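Colleague: Below are the sequence and a predicted model for it; my questions follow.
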Amino acid sequence: MDYPTLAATIDSLTHGETDQIALMATIACEVYHADARFDWVGFYRVTAPETLKIGPYQGGHGCLVIPFSRGVCGACARSRAPQLVADVNAFPDHIACSSSTLSELVLPVFDAKGALIAVFDIDSDQADAFTETDVKELSKILAHVFARS
């Protein structure tokens, strides 16, 4: 994965934009097309207390609503910490939005004031597809882009 090029591309495409939905749509598209490991890429936005709703995303359908109390995305929202899951079938209370998902990476997304606005979810149809490098580099991209929103 060429993270420097991905970061530069996203920075160029989002420069000057502050609308969070536009930013999310652009990031989801660019990340989805950046690596064959990524089967589904998208955001679940905080839309109400303890509630995540889908969108924007790239890939097949996803779950429409995820409570903070359920699944990998909910665990990320509750803890406000990355969730790197090598085997989703071993994760307690995993929500199977797609039966092809074998591993998952979910990152918290904060606005410029430090409020949790979403989680960034990446699913893979490959087992143990994600690394700590993915966590670090994608977290940097998200922090850079959403620091402006």
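Modeller: Here it is on my side, so go on.
Colleague: CA atoms for contacts and neighbours, from now on please.
Modeller: OK.
Colleague: So which residues of this protein form strands?
Modeller: Using DSSP state E, the strands found in the chain span residues 40-48, 51-58, 65-67, 83-85, 103-110, 116-124.
Colleague: Setting aside sequence neighbours, what's the nearest residue to the spatially most central residue of the chain?
Modeller: The centre of the chain sits closest to F120, judged by Cα atoms, centre = their mean, with a distance of 1.5 Å. Spatially, and ignoring its direct neighbours in sequence, F120 is nearest to F43 (4.6 Å; Cα to Cα, 6 or more residues apart in numbering).
Colleague: quick one: the one you found and Q58 touch, right?
Modeller: No: using Cα atoms under 8 Å, F43 is not in contact with Q58; the gap is 9.4 Å.
Colleague: what touches both of those two?
Modeller: The contact sets of F43 and Q58 overlap at A28 (Cα atoms under 8 Å, 6 or more residues apart in numbering).
Colleague: what about these two, which has more around it?
Modeller: F43 (28 against 22; other Cα atoms under 10 Å).
Colleague: quick one: the more buried one from E17, how far?
Modeller: 17 Å (Cα to Cα, to the nearest Å).
Colleague: Next one for the comparison:
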Amino acid sequence: MAESLSLEGLSTKEEKYQSAIQQITALTSGETNSVANMANCAAALKQFFNHFWIGFYLVDSNDELVLGPFQGPIACTRIKKGKGVCGTAWKEEKTVIVPNVDEFPGHIACASESKSEIVVPIFSQEKKVIGVLDIDADYLNAFDEIDGKYLEQLMQIFSK
């Protein structure tokens, strides 16, 4: 298991994601506890990209998302299906990129510092959403299709 991440020589967003995926895959390889893997994934993404908030919400039996491992300030504990960006990504079963959270209908403001957001669903092997990765930035337009592409690849780790 890696004790630290290598960030040297990475200049583009794509290079950072490619390295992050490789290193997070190695970090989580052989560990069967999903909570431990999510915790290390959130910490690694925070180290690579230093976004305001990075974390996981997991589908609970009450048709809600419940807060999982994260990096950043305290967060909303439960989110209903279809509510906010996380609940929307879960309901629609697709990545949602929000350039300006103030313009997203029904946005749940867990922290007023959040300005833009990306939420990526995590699918089980049966193609059912089992959780989401939620990343918030404290500036507008932080996320794009490159983020979506690589974060979707990364979340395949958790579908196993």
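Modeller: Alright, I've got the coordinates. The model shown is predicted, which means the values in this text are computed figures rather than measured ones.
Colleague: Fetch the TM-score of the aligned pair.
Modeller: Once superposed, the chains reach a TM-score of 0.93 (TM-score structural alignment, normalised by the length of structure 1), with 146 aligned residues with a Cα RMSD of 1.1 Å.
Colleague: just to revisit the earlier point, quick one: contacts for the residue nearest to the centre of structure 1?
Modeller: 41-44, 106-109.
Colleague: Kindly recompute the last result at 6 Å.
Modeller: 42-43, 106-107 (Cα atoms under 6 Å, 6 or more residues apart in numbering).
Colleague: can you redo these as TSV with distance to G62 of structure 1?
Modeller: Compiled in TSV, those are given as follows (distance: Cα to Cα, whole Å):
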residue	distance to G62 of structure 1
G42	9
F43	10
V106	14
L107	17
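Colleague: nearest to G74 of structure 1, of those?
Modeller: V106 (9.4 Å; Cα to Cα).
Colleague: Now do the counterpart of that closest one in structure 2: how many residues are near it, please.
Modeller: Aligned against structure 2 by TM-score structural alignment, V106 of structure 1 finds its counterpart in V119. By the criterion of other Cα under 10 Å, V119 of structure 2 has 28 neighbours.
Colleague: Spatially, which residue comes closest to V119 of structure 2, not counting chain neighbours?
Modeller: Closest residue in space to V119 of structure 2, ignoring its immediate chain neighbours: D134 at 4.5 Å, by Cα to Cα, 6+ apart.
Colleague: can you map out the helices along structure 2?
Modeller: 13-28, 34-49, 84-92, 145-155 (DSSP state H).
Colleague: Where does the second one end up in structure 1?
Modeller: The alignment of helix 34-49 of structure 2 onto structure 1 (TM-score structural alignment) covers residues 20-35.
Colleague: Could you tell me how far that stretch lies from the centre of the chain?
Modeller: 10 Å (Cα atoms, centre = their mean, to the nearest Å).
Colleague: Alignment lookup: E50 of structure 1 to structure 2.
Modeller: Using TM-score structural alignment, E50 of structure 1 sits opposite D63 in structure 2.
Colleague: returning to that earlier point: quick one: map the residue nearest to the centre of structure 1 onto structure 2.
Modeller: Using TM-score structural alignment, F120 of structure 1 sits opposite L133 in structure 2.
Colleague: again, but for K136 of structure 1
Modeller: Under the alignment (TM-score structural alignment), K136 of structure 1 maps onto K149.
Colleague: Quick check: its match vs T95 of structure 2, distance?
Modeller: With Cα to Cα as the criterion, K149 of structure 2 and T95 of structure 2 are 9 Å apart.
Colleague: ok, those two, which is more surrounded?
Modeller: T95 (24 against 14).
Colleague: residue contacts, P108 of structure 1?
Modeller: 80, 119.
Colleague: repeat that for 7 Å
Modeller: Each residue near P108 of structure 1 by Cα atoms under 7 Å, 6 or more residues apart in numbering is listed here: 76-77, 80-82, 116, 118-120.
Colleague: Out of these, give me the one that has the most neighbours.
Modeller: A77 (31 neighbours).
Colleague: Okay, the residue lying closest to that residue once chain neighbours are set aside and D19 of structure 1: tell me how far apart.
Modeller: Leaving out its chain neighbours, the residue that sits closest to A77 of structure 1 by Cα to Cα, 6+ apart is F68, at 6.0 Å. Using Cα to Cα, F68 of structure 1 is found at 24 Å from D19 of structure 1.
Colleague: which one in structure 2 is aligned with D87 of structure 1?
Modeller: In structure 2, D87 of structure 1 lands on N100 (TM-score structural alignment).
Colleague: tally of neighbours for its match?
Modeller: 16.
Colleague: Now A111 of structure 2: closest residue in space, sequence neighbours ignored.
Modeller: Nearest non-adjacent residue to A111 of structure 2 (Cα to Cα, 6+ apart): A75, at 7.3 Å.
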